[in-house]
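>>> Task: produce atomic coordinates for the following.
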Amino acid sequence: MRVERGALDGVLLFIPTQHHDDRGFFTRTFDAALAREHGLDPAAFIQDSQSRSRRGVIRALHGRGGQGEAKLVRCARGAVHDVLVDARPESPTFGRQMATVLDDETFAHLYVPRGLLHGYQALTDQADVCYRIDREHDPEEDIAVRYDDPDLAIAWPLPVSVISPRDLAAQSWARVRQRLLAPT
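Here you go, the predicted model:
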């Protein structure tokens, strides 16, 4: 498994080595020693979740306030266009975004540090996304920014097929940014 740094501060991409033969393939999907080597505490991840989406579905852009939430994200089936927005006011990459494709060919894992907004669009007929999360969910801490916010101008690759009512009601980046930058 190799590790690459993402375009946003603290983001890592873990890319497993696949071993193919006549039966198919084998790959390691998580390595605690490698996680520790790159500054992650493998024991901190307390919850695993999975979602399934159809082509064109966007699930975005979600994050947590308070202490935030770190996660490892991978696509176990199909492919997704994965997007991160840095919502950490103290970060050198605050307000910037990055995108990467996660799929069931490379099985790359995206490490999303606390304080980033995360979303994705399904690129295949079915896309299963798996999350390994380091905090219990607290709905009071949810942060959501509209997927089509003009200030972010995210280039989603496909026409949108479905958006949840929650995501349609999300706030603008300008409003969330103002709240994040307000003195406490």
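
>>> Going by C-alpha atoms from here, please, whenever you check contacts or count neighbours.
Will do.

>>> So which elements touch the lengthiest helix in the chain?
When the chain is parsed with DSSP state H, its longest helix is helix 173-181. In terms of contacts (3 or more C-alpha pairs under 8 Å, 6 or more residues apart in numbering; DSSP states H and E), helix 173-181 is packed against no helix or strand at all.

>>> got the buried residues for that helix?
Trp173, Val176, Arg177 (16 or more other C-alpha atoms under 10 Å).

>>> likewise stretch 23-37?
Going by 16+ other C-alpha under 10 Å, stretch 23-37 has these buried residues: Thr29, Ala35.

>>> I figured Leu123 was touching Gly78, is that so?
Yes - proximity of Leu123 to Gly78 meets the contact threshold set by C-alpha atoms under 8 Å, at 7.4 Å.

>>> Secondary structure class of Gly34, three-state.
That one is not Gly; residue 34 is Leu. Classification of Leu34 by DSSP: H, G, I helix; E, B strand; the rest coil places it in helix.

>>> Distance check, it against Glu140.
For Leu34, the distance to Glu140 equals 33 Å [C-alpha to C-alpha, to the nearest Å].

>>> Equivalent analysis for Ile133, please.
In terms of C-alpha to C-alpha, Ile133 sits 17 Å off from Glu140.

>>> Please generate a structure for the following sequence too, so the two can be compared:
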Amino acid sequence: MKVTITSVPDVLIIEPQVFGDERGFFFESFNQRAFNAAIGTDLSFVQDNHSRSTKGVLRGLHYQVNQPQGKLVRVVRGSIFDVAVDIRGTSSTFGRWVGAELTESNRRQMWVPPGFAHGFLVVSDCAEVLYKATDYYAPDMERCIVWDDPALSIKWPVDIEPILSPKDKNGVRLEAAELFK
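Presented below is the predicted three-dimensional model:
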């Protein structure tokens, strides 16, 4: 497993070792011991999620207050531009974001720690995204920061007009968001 520290050090890009030949490939997509060693703490995942979206769907920027979720995100079909935004109010990297292309062929995963907002834009015709979560989904705790907040200046792929859910259209700006302390 190769681990790359991003410009926001708590967000990691994880690449598995892939074994392939003319028959296909094999890789270990998750190993609890190796993951805990990579992030430097013992965490457990309690929920796996799977979403399928068409080109242009933008989901996010989502997070949960009082019951924050860390997410380990990967793509099994297609391609996305994945984003994590530090919304920990006392963090030295508060308001900074990290973006990475996750695809079925590069097999990269992004570790989005608790205390971060998360979102992604589908850049292929279709994408299936799997992510592990460190806490359960709590609809009453879910919050959304608007994807195009000028304070964040996220550089989304410019050639795609985002398709948003009503919840994502009504996200708040960072300045009005509930933050983590």
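
>>> I'd like the distance between the residue of structure 1 most remote from its centre and Ala169 of structure 1.
In structure 1, Asp22 marks the outermost C-alpha relative to the chain mean, sitting 33.2 Å out by C-alpha atoms, centre = their mean. Distance of Asp22 of structure 1 to Ala169 of structure 1, computed by C-alpha to C-alpha: 49 Å.

>>> now swap in Phe107 of structure 1 and tell me
32 Å.

>>> So between those two, which is more surrounded?
Taking other C-alpha atoms under 10 Å, Phe107 of structure 1 and Ala169 do not tie; Phe107 has more neighbours (22 against 11).

>>> That one sits in which helix or strand?
For Phe107 of structure 1, there is no helix or strand it lies in under DSSP states H and E.

>>> does it really touch Pro16, like I thought?
Yes - applying C-alpha under 8 Å as the test, Phe107 of structure 1 and Pro16 come out as touching, 6.5 Å apart.

>>> and for the two, which residues touch both?
Thr29 (C-alpha atoms under 8 Å, 6 or more residues apart in numbering).

>>> which SS class is the residue positioned nearest the centre of structure 1?
Geometric centre of structure 1, nearest residue: His118, 4.3 Å, by C-alpha atoms, centre = their mean. Classification of His118 of structure 1 using three-state DSSP returns strand.

>>> Counterpart of it over in structure 2?
With TM-score structural alignment as the criterion, His118 of structure 1 lines up with His118 in structure 2.

>>> Thr6 of structure 2 - how many residues pack around it?
Thr6 of structure 2, neighbours per other C-alpha under 10 Å, totals 15.

>>> what residues are up against whatever residue of structure 2 lines up with Ser91 of structure 1?
Matched by TM-score structural alignment, Ser91 of structure 1 corresponds to Ser91 in structure 2. Applying C-alpha under 8 Å, 6+ apart to Ser91 of structure 2 gives no contacts.

>>> Name the SS class of Ser91 of structure 2, please.
Following three-state DSSP, Ser91 of structure 2 is assigned to coil.

>>> distance of it from Ile80 of structure 2?
27 Å.

>>> Same check on Ile39 of structure 2?
Applying C-alpha to C-alpha to Ile39 of structure 2 and Ile80 of structure 2 gives a distance of 23 Å.

>>> Equivalent analysis for Glu22 of structure 2, please.
27 Å.

>>> pretty sure the match of His118 of structure 1 is touching His62, no?
Yes - the criterion here is C-alpha under 8 Å, and His118 of structure 2 meets it with His62 at 5.2 Å.

>>> Noted, bye for now.
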